[in-house]
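**Student:** okay, predicted coordinates and the sequence, questions at the end:
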Amino acid sequence: MKTSVEKITPTHAKLTLNVAPEDLKPYLDGAYRTIANQVQIPGFRKGKVPNQLIDQRVGREVVLDQAISDGLDNFYQQALAENELQPLSRPEADVTETPDVKDFSGDVVVVIEVDIRPEVEIKDWKGLKIEVEAAEVTDEDIDAELQSLRERFGTLTTVERAIENGDFATIDLVAKVNGEVVDEANGLSHEVGSGELLEGTDEALLTLTAGEETTFNSTLIGGEHAGEEAEITVKVVSVKVRELPEVDDDFAQLASEFDTVAELRDDLREQAAKSKTFAQVDEARKKAVDLLIEANEVPVPETMVEDEVKRHLEQEGKELDDPHGDEVRENAQRSFQQQVILDEIIKAEDVQVEQNEFTEFLFQQSQQYGIAPQQFVEIMQQNNQMAQMIGEVARSKAVLYVLEDAEVVDDKGNAVDISEFTAVVKQAREKAAEAPEEAAEEAPEAEEAKAE
């Protein structure tokens, strides 16, 4: 089979496949066998009908069509492999020439158009200078952590007064659209002022007391009526205030493993420092990707992006011309560029995903979705998404390779030590460097063993 490739754009190719008779013959033989097992001709068992009789009763055109249909995907996959093309969309194929049905002489000519991953050469990914926010732990940070801890150990006490911001109200909610109840919830506990419920709920609750109710209009944000205007009726069942424990040694012993508040504060300071370092690394990862996208031009397949925009808007029940589409389009373009760049770094550095890294990723994802790890794995396998998951882990690890070779400083010019987070990169590189040496040492031993 001969193949020619025309790059219409960096992300769209036209492949012309010339399938010679000798390449088509196995599929012609298979087509005869398939048809022989399908037709019923008196005097012959299924599968035993001679080819000549199939030609007479069914027609050589049908056999040829069956052969081309059976072989088309294999021809396409062979053409992709030979030309090192990675498809990004469903191909559109057109059979422009077929062999002579009299003797099946002549080529099958197929023209296929498909979106492909662009060829890019990544530059400027080593030696990046990345600036992140300084990780200073202040007394205010410790006080905030203590306050959060107090709130966790606080107790709710019923009060007989109007609701104020910060109170906890037990409420019943009913949502109606055009007079019809579309959703309701009873005994819902809500911290007033948190903004966690429908827009307007907190404002409507202020000044109400237990037993009172009010009605207001709001836009629903979930379910089949998402985006629709609804009449919301909220009734207050009870009003509670959270009483916080005093910060003393007794509280330190209750809320932690420490005996004194001073020890607790020291531990909170240490935890806050770690948290801020994590935040620095997260910021560095994002900025590294930003710099890579800025420094490297990656063509984006327009059709693939528009399909993603359409799918996203349809899921949200929005029209295709909704302004939100611009944001979705920008995110889709950026996501594609990021994936292409990181995949090139994976190839350049031969980034490998270790079993423990993949297991940890699957565990974290299962927690995020609130299901058991084994159940999450089964779902991914059923949907053939395991390879995609491995790709995500590899790309995340590729960013660490970029950070290992980068200069990371805070906004005050101080160097930021992220070696704890990029240690896996150093270990992987050391392992890769040792591999040729080990192979060289084993070679003489193998030769000696052969000689014996």
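**Tutor:** Received the coordinates, thanks. Residues are numbered from 1 along each chain as shown.
**Student:** CA only for contacts and neighbour counts going forward, please
**Tutor:** OK.
**Student:** list the buried ones in stretch 74-87?
**Tutor:** Across stretch 74-87, burial judged by 16 or more other C-alpha atoms under 10 Å covers 75-76, 79-80, 85, 87.
**Student:** state the distance from the residue nearest the centre of the chain to V132.
**Tutor:** Residue closest to the average C-alpha location in the chain (C-alpha atoms, centre = their mean): E392, at 7.0 Å. Relative to V132, E392 is positioned 24 Å away (C-alpha to C-alpha, to the nearest Å).
**Student:** structure B:
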Amino acid sequence: MPGGVTTATRELSDSRVRVEVEVASEALEHELGSAARSIGRDLKIPGFRKGKVPPEVVLQRVGRDAVLDEAVRRALPGWYEQAVSDAGIAAVGDPHLDLAELPQKGAPLQFTIEVAVRPEAKLGTYKGLEVGRREPAGSPEEIDRELEGLRDSVASLENVDRAAQKGDFAVIDFTGTVDGEPFEGGEARGYLLELGSGRLVEGFEEQLEGASAGEDREVRVAFPEDYRAEALAGKEAVFEVSIKEVKEKRLPELDDDFATEAAGFDTLDELRADIEEKLRAEREREIEAEFREAVVDAAAEAAKIEIGHDLVHAKAHEMWAGTRRRLEQQGIPPERYLEISGKTEEELVKEAEPDAERALRRESVLAAIIEAEGIEVTDDDLLESLRQATAAGGVKPPSDEELTKALDRARSQGRDDALREDIAMRRAVDLLVEHAKPIPVEQAQAREKLWTPEKEGQERSEQIWTPGSSTG
């Protein structure tokens, strides 16, 4: 994105700022030309091939104001990102943009932004914090559960000459009808079903218990009101089921042969030792992640951070917006997610407020530590971060030239500052953890129960700012 964006910032009350933004006429004309070329690719005008309509002809036919309106609509998000970056603010939640009118040719574009900003933290003690840390204690029972799961994964299914019971597998043919009519998905042949698994509609599997191979049964069920196929929701169905085979799951013996066949170990003891080591490594990762969060929370607890409810609510909305984007990337309509949860968007936002406040406190104290410690992030750091992110995705390692282009794109889109802050915050957490003193969790919990005047004052403050919320 070309330059030409200037800003002036004024602080408002309640952790909000107003940013006055001016986009130079040259930058505006550049976006106008880009929009005209884009529109021209789809415009059909006699005498010009499709996609070859010159920008000046587009401006004549469509009108400068209409093209300028489209240009501003497309460029505004980028201008907003650049304005926020240039103003040096950490915006929280959705901004309110006020664009009075589109300018005449040769004049700059002016608009204002009002947005909540992350509060500043007045640091307390943040080095040498004593924080509870769990020990990676395991148990033989955990290893046994893993072994049972492995046994189950390599179990065999063998035909039995008896009536089916819960836990057995049945090979069935079935045909279902609703109001006497067949429906999509209501028929199958050679279907392998574990009785008691709950894979089919409630009541179906239970009605097959006691059946033997070669037997036919009529199964009656009712689809739940919230069934995923709306045409069947709340309807009663009748299935004609033919039991072809009844199979019993046979688990292998827990011995050296099992260890060899299932996992490639010579002995069962070697397999148990390997499982124990993997469980320990997994617990270590979990404990380390917990400890890092607890250290940041302890630093935030020691700092003075004033956060109003409006700011918490804005952050909760921002978090929900992130959830929406992730759902859409996964092909899940957010509306469907809301339907399944049985809650409205505003209810989910309200539920997210405690997490939103916690996130604001963490971000605020880390930002203050970055400034206090003079933590800086270079372009080389950004390139290495992009390289690691690409490697984590399992794709071919990019060349230095490709990484540089990716960084240039991030910079042109105003995203490089966010990348720098992310790296800086991780380094701030590293610093906190490096200087923290792990103590037994029981000792840390006992300290939390002790009364201090500071805690009482904080509790009162929290009641003023976020009534009824939890900051655990």
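**Tutor:** Happy to help now that I have it. Because the structure is a prediction, the values reported are computed rather than measured.
**Student:** okay if I get the buried residues of stretch 74-87 of the first structure as a markdown table plus secondary structure?
**Tutor:** Below are those laid out as a markdown table (DSSP: H, G, I helix; E, B strand; the rest coil):
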| residue | secondary structure |
| --- | --- |
| F75 | helix |
| Y76 | helix |
| A79 | helix |
| L80 | helix |
| L85 | coil |
| P87 | strand |
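**Student:** for stretch 135-148 of the second structure, which positions count as buried?
**Tutor:** Buried residues in stretch 135-148 of the second structure (16+ other C-alpha under 10 Å): 143, 147.
**Student:** go on, stretch 5-19 of the first structure?
**Tutor:** With burial defined by 16+ other C-alpha under 10 Å, the residues of stretch 5-19 of the first structure counted as buried are 5, 10-19.
**Student:** so which of those residues comes closest to T214 of the first structure?
**Tutor:** T11 (57.1 Å; C-alpha to C-alpha).
**Student:** not counting its neighbours along the chain, what's nearest G132 of the second structure?
**Tutor:** Closest residue to G132 of the second structure apart from its sequence neighbours, by C-alpha to C-alpha, 6 or more residues apart in numbering: V441 at 4.2 Å.
**Student:** relative to R283 of the second structure, how far out is that neighbour?
**Tutor:** From V441 of the second structure to R283 of the second structure the distance is 15 Å (C-alpha to C-alpha).
**Student:** out of these two, which sits in the busier spot?
**Tutor:** It is R283, of V441 of the second structure and R283, that has more neighbours when counted by other C-alpha atoms under 10 Å, with 17 against 14.
**Student:** how about that one, what's its match in the first structure?
**Tutor:** Matched to the first structure by TM-score structural alignment, R283 of the second structure sits across from K276.
**Student:** in which helix or strand would I find its match?
**Tutor:** Assigned by DSSP states H and E, K276 of the first structure belongs to helix 261-295.
**Student:** go through whichever helix or strand comes after that helix and flag the buried ones.
**Tutor:** Remark: after helix 261-295 of the first structure, the chain's next helix or strand is helix 302-315, criterion DSSP H and E. Residues of helix 302-315 of the first structure classed as buried: 304-306, 308-310, 312-313 (neighbour count, 16+ other C-alpha under 10 Å).
**Student:** likewise stretch 366-374 of the second structure?
**Tutor:** For stretch 366-374 of the second structure, burial by neighbour count (16+ other C-alpha under 10 Å) applies to 366-370.
**Student:** with stretch 26-41 of the second structure instead?
**Tutor:** When burial is assessed from 16+ other C-alpha under 10 Å, stretch 26-41 of the second structure yields the following buried residues: 27-29, 31-41.
**Student:** now stretch 346-364 of the first structure
**Tutor:** The neighbour-count check on stretch 346-364 of the first structure (16+ other C-alpha under 10 Å) flags 346, 351, 358, 361-363 as buried.
**Student:** export these to CSV and tack on distance to T215 of the first structure?
**Tutor:** Shown next, in CSV, are those (distance: C-alpha to C-alpha, whole Å):
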residue, distance to T215 of the first structure
I346, 57
V351, 58
F358, 50
F361, 46
L362, 45
F363, 44
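**Student:** one step back: what's the closest non-adjacent residue to the match of R283 of the second structure?
**Tutor:** The shortest distance from K276 of the first structure to any residue other than its chain neighbours is 5.4 Å, reached at A135 (C-alpha to C-alpha, 6+ apart).
**Student:** residues contacting the one you found?
**Tutor:** Contact analysis of A135 of the first structure by C-alpha atoms under 8 Å, 6 or more residues apart in numbering lists 273, 276-277, 280, 410.
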